[in-house]
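Participant: What follows is a predicted protein model with its sequence.
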Amino acid sequence: MAKLTSETLHGLVKGSAVAALSLGLAAGAAFAQSGDRIVSGERYIPTIWVDPDGCEHWVMDDGVEGYMSPHVSRQGIPVCREANLCGVVNTDQHFATDSARIHASARDRLAQFFRDTQAISYTIVGHTDSRASDEYNMDLSLRRANSVAAVAASTGAQIADVRGYGERMPKASNNTAGGMAQNRRVEILCWR
């Protein structure tokens, strides 16, 4: 009797949604063995989520995880959604200096943006200029990104990830006032 290998199995179901599901189950089993799983106490919570790379996942109540996308590359790797930069929040206009609290009028405009954009999910990324310490800037950028994410969540938008990079990813030089103003921003990535 011939030995059934993963390559043979993949060849039998290649090109169909069953291939993606079986590959997702295998990947999910490996993922679950790594200890990175959704658990509440000793019970798995069935859920669906989009990871920061745009891949849609599901997990069943028995802990089996898989990819929701039926599309795979020729190597059997799931093809995930792509993100694009769909919005930039100028923090000088939306936040007071050294604050992560959004002005009321800016909150309304952001909420309308999230209602109108209708992406599958969003990644919110905060940035600062280089005037304070790295530690402070990392904290401030993350707090501001979380404030924008809270507005998004209030509209029912799905948040894939919230990140704060502080001064580490400047858009312009921090040697001029104009450059620093460009660096003080929260970027919104839309997953479609």
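Facilitator: In hand now; what should we look at? The structure displayed is predicted, hence computed values, not measured ones. Numbers count the residues shown, from 1 in each chain.
Participant: Going by C-alpha atoms from here, please, whenever you check contacts or count neighbours.
Facilitator: Noted.
Participant: Can you name the element that comes right after the top helix by length along the chain?
Facilitator: Identified as the longest helix of the chain according to DSSP state H is helix 134-154. Next in sequence after helix 134-154, counting helices and strands by DSSP states H and E, comes strand 159-164.
Participant: Beyond that following strand, next helix or strand please.
Facilitator: Strand 159-164 is succeeded, C-terminally, by helix 177-183 (DSSP H and E).
Participant: what comes up buried for that following helix?
Facilitator: By neighbour count on 16 or more other Cα atoms under 10 Å, the buried set for helix 177-183 is 180-183.
Participant: now stretch 17-35
Facilitator: For stretch 17-35, by 16+ other Cα under 10 Å, it's 19-28, 31-32.
Participant: Put this next to the previous one:
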Amino acid sequence: MTLSTEGASAQQQYVFTEDGFTQGTVKNGKIARRTTIRAERYVPTIWIDPDGCEHWVMDDGFEGFMTPHVTRQGIPVCRRGNTCAVMNSDQLFATNQASINGANKKRLQEFFKSAGATAYAIEGHTDSRASDAHNLNLSQRRAQAVAQVARSVGARVVSTRGYGERVPKASNASTKGQAANRRVEIQCIR
């Protein structure tokens, strides 16, 4: 593709090719000056957040954007760090609740004071007995409750996520499996 712009006594000509473009100044029908500018083909890449989760990134030099990299089920793709704690939700929360009692707050505070991580990613999970929407909401509220306890002792929380019933640890066909799925996982980022 060729694009020309005319000035008072000279004409600028740009020839765009796949690997860049050539800029030339034409005076009196002759090329007076030619500059070839090589371009690099920009390939979208993946950005990894501090909590290990991936984002698609495109930046053409003028405008950049990121979108979360998710699976077909809508779950963010995250590189697992060190899962430093898995706590059964039944031990932290009453049934269908997202508030933590005083004794469990104290236990969580002690954990966050002694874990020694630079940051934490907190994930809430449920079994499959309620609706998907209800479970997503409940698991997110529970993750946020644990994050609030972490922040109360100065721990840095980089993300909280509620997965509901979408990432089971065991089969939901048995009560033992359902109990294993009702959990809060704490990822330690060191």
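Facilitator: Right, received. Where do you want to start? None of the values given here were measured: they were computed from a predicted structure.
Participant: what's the TM-score for these two chains?
Facilitator: Here the TM-score for the pair of chains, by TM-score structural alignment, normalised by the length of structure 2, is 0.61; 130 aligned residues with a Cα RMSD of 2.6 Å.
Participant: returning to what we had before: wait, which of the buried residues of helix 177-183 of structure 1 is closest to L9 of structure 1?
Facilitator: Using Cα to Cα, N183 comes nearest to L9 of structure 1 of these, at 50.3 Å.
Participant: What lines up with that closest one in structure 2?
Facilitator: Using TM-score structural alignment, the equivalent of N183 of structure 1 in structure 2 is N181.
Participant: what's the neighbour count on the nearest residue to G24 of structure 2 once chain neighbours are set aside?
Facilitator: Closest residue to G24 of structure 2 apart from its sequence neighbours, by Cα to Cα, 6 or more residues apart in numbering: R34 at 4.1 Å. Around R34 of structure 2 there are 14 other residues, counting by other Cα atoms under 10 Å.
Participant: R34 of structure 2 and T25 touch, don't they?
Facilitator: Yes: with contact defined as Cα atoms under 8 Å, R34 of structure 2 counts as touching T25 (6.4 Å).
Participant: And the helices in structure 2?
Facilitator: Using DSSP H, helices in structure 2 cover 89-92, 102-114, 132-152, 175-181.
Participant: just the ones you listed: most buried one?
Facilitator: helix 132-152 (a mean of 20; mean count of other Cα atoms under 10 Å).
Participant: Tell me which of the helices of structure 2 approaches V77 of structure 2 most closely.
Facilitator: Set against V77 of structure 2 and scored by Cα to Cα, these come closest in helix 132-152, at 16.9 Å.
Participant: Ignoring the adjacent residues along the chain, who's closest to S154 of structure 1?
Facilitator: Going by Cα to Cα, 6+ apart, S154 of structure 1 has A111 as its nearest residue, at 7.7 Å.
Participant: so what's the residue mapped onto that neighbour from structure 2 up against?
Facilitator: Alignment note (TM-score structural alignment): A111 of structure 1 maps to Q109 of structure 2. By Cα atoms under 8 Å, 6 or more residues apart in numbering, the contact set of Q109 of structure 2 is 149-150, 152-153.
Participant: Kindly reformat these as JSON lines and extend each row with distance to T45 of structure 2.
Facilitator: Listed next are the contacts of Q109 of structure 2 as JSON lines, based on distance: Cα to Cα, whole Å:
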{"residue": "V149", "distance to T45 of structure 2": "35"}
{"residue": "A150", "distance to T45 of structure 2": "33"}
{"residue": "S152", "distance to T45 of structure 2": "36"}
{"residue": "V153", "distance to T45 of structure 2": "36"}
